[in-house]
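Enquirer: Let me see the structure of the following:
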Amino acid sequence: MTALDTVPTLLHDDTDWWRQASVYQIYPRSFADGNGDGIGDLRGIISRVPYLQNLGIDAVWLSPFYPSALADGGYDVDDYRDVDPKIGTLEEFDEMVAALHGVGIRLIVDVVPNHSSDRHEWFVEALAASKGSNARERYIFRDGTGENGELPPADWTSIFGGPAWTRVPDGQWYLHSFATEQPDFNWKHPEVRKDFLHTLRFWSDRGVDGFRIDVAHGLAKDLGEALPSKAELSAMPKDGTHPLWDRDEVHEIYAEWRSVFNEYTPARTAVAEAWVETPERRAKYASPTGLGQAFNFDLMDADFSAAQFRDIVSDNLAQSAVTGSSTTWVFSNHDGIRHATRYGLPPRAGRPGKQGADWVLAGGPEDGIDRALGLRRARAATLFELALPGSAYLYQGEELGLHEVAEIPDDQRQDPAFWRTTADDRGHDGLGRDGCRVPLPWTRSGSSFGFGTGTAHLPQPAWFADFSVEAEDGAEGSTLELYRKALRLRTELQSAEKLTWDEDLCGIDVLAFERPGGWLSITNFGADAVALPEGEMLVSSAPVEATADGHHQLPGATTAWLRRPVS
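Expert: Coordinates of the predicted model:
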């Protein structure tokens, strides 16, 4: 019997479950350690299924759990149809799926199709094969330039810094858009396309409900004979014709995938991580004949600003209306600074680049950050998010109000984005991505705050004790209890995928919108309290203030949900 056989009838029947789902991202190596080796694992996740059920989520998105050397946190995959022995076994995977399905939680897994690891059997075969062989054609190999081929085919830079080409012993070079250990696949090769269809069926047959597609915009490439320079490449429009990114023919691949998804009942769902230039380009990934949904990361790049939030929400709801998909909302994930920290830093104010660079340049992790204000704003932002139509993606630990862990010694950092870029040009968030990947605190004490019985694979700060599940469980006003209440209410209140802005309440620092059924979300982005309209208080991200005449005011950096009186 597979995990699929244990799926409750309700989960089989609800074909549109993903449209307004609350999805909780688990970074498995940092969620819960079931065997005490310092690395999170499937046994740890299974032990925490009651916690996930009590939180009130609809689905789990599981970041890579495949065999990997961890050159990029598991996104360097050795085998797409197995579990890393450090994390568990296929039998434990089936047990985890059954446990989640048993409490009504679906499972989305990460698929990493742009590149494999350099330990994948195909790449090992390619290195042993000759130039021009079928084995090499599954990847992107080129002869070098220079008198003896000693220079790379082009001067391109990888996403993680450093050259995008690496030379192999016989003199050829291979392309890796990310780390050296992550060679890019050649998606023109029929064996690559066929093998990933096999992978999608393999996990779908084990009960997986959907897939998150890593670097979805990168699969299709057309390099031609003469490669452009880095400068020329950067100047090329990303309009479907760029040699590397967001090419139109990538959607031919996803049309094949959609055929596989539709073989199942309900059809498997997918969401694209696609960094593209325009809403129109992103809409192609959310097509019902393709992946069906695409991430928008716009709120991750926004300041805590009523004007910015309104523009982003309005634009993305308009986009989803065109595609027939639903939009996605996300404030934190495994690739960015946690939003409790972002909102405690000075605003970006439209400046390019990542906010974390300012954090470093300010003189250190604690300089220039207001931790209390950041958490207050994060709670308000999340309550705003959970009131929106569409699916909400939550990152493990945000329900505890965790801040970014900045003070990790260099010799304990694991992220290639930290090591492969210079101190003055550290990509992503200025300190790499380890700070949001530190193992969760479950208890106030212990060698790893209840993450496991041993030492965690990344150092946890002492302040984790006060942000642990044990400290917040049942504590009135805690961030954990706020998430639990809001997620429960969201399930009860969610209806048609639309909202109506309340123009009488909206202002420079205030956003208010009504959802079908007569409930209202109102957020005060400013510092001064504003009057609350009449209605039954359902939940608020911070206590509301009573006035002398019996009315109520909404403090600054606070969101409240109200049920309006029936007229």
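
Enquirer: Going by C-alpha atoms from here, please, whenever you check contacts or count neighbours.
Expert: Will do.

Enquirer: and S133, how many neighbours does it have?
Expert: S133 is flanked by 10 other residues according to other C-alpha atoms under 10 Å.

Enquirer: So V60: helix, strand or coil?
Expert: strand (DSSP: H, G, I helix; E, B strand; the rest coil).

Enquirer: who touches it in this structure?
Expert: 23-26, 105-108 (C-alpha atoms under 8 Å, 6 or more residues apart in numbering).

Enquirer: cool, W18 as well?
Expert: 269, 391.

Enquirer: how far away is it from T328?
Expert: 10 Å (C-alpha to C-alpha, to the nearest Å).

Enquirer: between those two, what contacts are shared?
Expert: S391.

Enquirer: circling back: quick one: which of the contacts of V60 sit in helices?
Expert: Using DSSP state H, no member of the contacts of V60 falls in helices.

Enquirer: and for comparison, fold this next one:
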Amino acid sequence: MNYAASSEQCLSRILAGLDLSFLSQRDLKLFTNRLNSHFHELFTRYVDVYGHQFDCYYHLSQLVLSLAMGLKNRKADLKRLDRARSHDDKLWHQQENQVGMACYVDLKGPTLTELQAKIPYFKSLGLTYLHLMPLYASPEGDSDGGYAVSDYRKVNPVLGNMKELEALSKALRDAGINLVLDFVFNHTSDEHRWAKAALTGDENYQNYYYLFDDRTIPDQYEQSLREIFPQVRRGSFTWNETMQKWVWTTFNSFQWDLNYSNPAVFNAITEEMLFLANIG
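Expert: Take a look at the predicted model:
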């Protein structure tokens, strides 16, 4: 396959079929320029993974739409930062002069507001980025230290809220420090809205996870899968009584592995990442 020619034709058809009138003329020009620069790489990798599926083109088209919506929702100061960084030879996180710190908000804050008050201290250390461990909404008791995410768009209320996270991000940027969030994309909590929809019998959302009617395939996987928490439970699959199915749960029974063989999952998790990127 001539991927170069195919990607150009595919992009032309996608743009012809999408209504991007929600973008300003300036953003539309920026978006199409970026697509022209990067779509070939996206197309090649997307088709490598999903090209055998009958609806690959549809999902790729929806992904482009999601990317456009992400640009629309990006605030002006972040767009200015994007433009400034576009002239750099390397992406900022690939630069050898970066100095970072990783921490849990509750151990360093213990809230987002109190963490913001420590920016002068971070500045004195010479930090250029602050990496926060998972701070998203998660079920009390079954949170796995924040790694069982029930909502990527909400902060654990013990730590603060999204407005406070956005304020922290801006204050860090003003101090010359980038904010990095630990993003959990292998699995969600069984209380995430996708999992809840799957529990109601919605097949679209059941396909967001790895579900099995019997032990045939899980038993084959179990021969080589490494148990993550063998002191807590054995095996990597959990029987769900409501769905009458086995769920792939690599870490804990309440953390359902996402099914990335489904392009809808890739697109959905991309939208969650874009939301967080637009927080700053």
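
Enquirer: what about the aligned partner of Y80 of the first structure in the second structure, how many neighbours?
Expert: Matched across to the second structure, Y80 of the first structure falls on Y152, judged by TM-score structural alignment. Using other C-alpha under 10 Å, Y152 of the second structure has 22 other residues around it.

Enquirer: The closest residue in space to Y152 of the second structure that isn't next to it in sequence - how many residues pack around it?
Expert: Take Y152 of the second structure and drop its neighbours on the chain: the residue closest to it by C-alpha to C-alpha, 6 or more residues apart in numbering is Y136, 5.7 Å away. The number of residues packed near Y136 of the second structure is 27, by other C-alpha under 10 Å.

Enquirer: Map Y136 of the second structure across to the first structure for me.
Expert: So Y136 of the second structure corresponds to Y66, using TM-score structural alignment.

Enquirer: give me every residue that touches its match.
Expert: Contacts of Y66 of the first structure by C-alpha under 8 Å, 6+ apart are 74, 77-84.

Enquirer: out of everything not next to it in sequence, what's closest to the counterpart of T180 of the first structure in the second structure?
Expert: T180 of the first structure maps onto S253 in the second structure when the alignment is built from TM-score structural alignment. In this structure, S253 of the second structure finds its nearest non-sequential neighbour in T238, 5.8 Å apart by C-alpha to C-alpha, 6+ apart.

Enquirer: cool, and R119 of the first structure?
Expert: According to C-alpha to C-alpha, 6+ apart, the nearest residue to R119 of the first structure is D78 (5.5 Å).

Enquirer: Please report how far that neighbour lies from P113 of the first structure.
Expert: D78 of the first structure is 12 Å from P113 of the first structure, by C-alpha to C-alpha.

Enquirer: between those two, who's got more neighbours?
Expert: Between D78 of the first structure and P113, counted using other C-alpha under 10 Å, the more crowded position is D78 (24 against 21).

Enquirer: What ranges does the second structure have for its helices?
Expert: Under DSSP H, the second structure gives helices at 3-17, 25-50, 56-72, 76-85, 105-108, 112-116, 119-124, 162-174, 193-199, 203-206, 216-222, 263-277.

Enquirer: of all the ones you listed, which lies closest to T249 of the second structure?
Expert: With C-alpha to C-alpha as the criterion, T249 of the second structure lies closest to helix 216-222 of the helices of the second structure, at 10.8 Å.

Enquirer: any idea how far I269 of the second structure is from the match of T180 of the first structure?
Expert: 21 Å.

Enquirer: do P157 of the second structure as well
Expert: Going from P157 of the second structure to I269 of the second structure by C-alpha to C-alpha gives 22 Å.

Enquirer: Give me the more crowded residue out of those two.
Expert: I269 (18 against 13).

Enquirer: does that one really touch F185, like I thought?
Expert: Yes - counting by C-alpha atoms under 8 Å, I269 of the second structure touches F185, with 7.1 Å between them.

Enquirer: hang on, the earlier thing: isn't the match of Y80 of the first structure right up against P134?
Expert: No - here Y152 of the second structure lies out of contact with P134, judged by C-alpha under 8 Å, at a distance of 9.6 Å.

Enquirer: wait, what's in contact with the closest residue to Q172 of the first structure other than its chain neighbours?
Expert: Nearest non-adjacent residue to Q172 of the first structure, counting by C-alpha to C-alpha, 6+ apart: D143, 4.8 Å away. Contact partners of D143 of the first structure, counting by C-alpha under 8 Å, 6+ apart, are 149, 152-153, 171-173.
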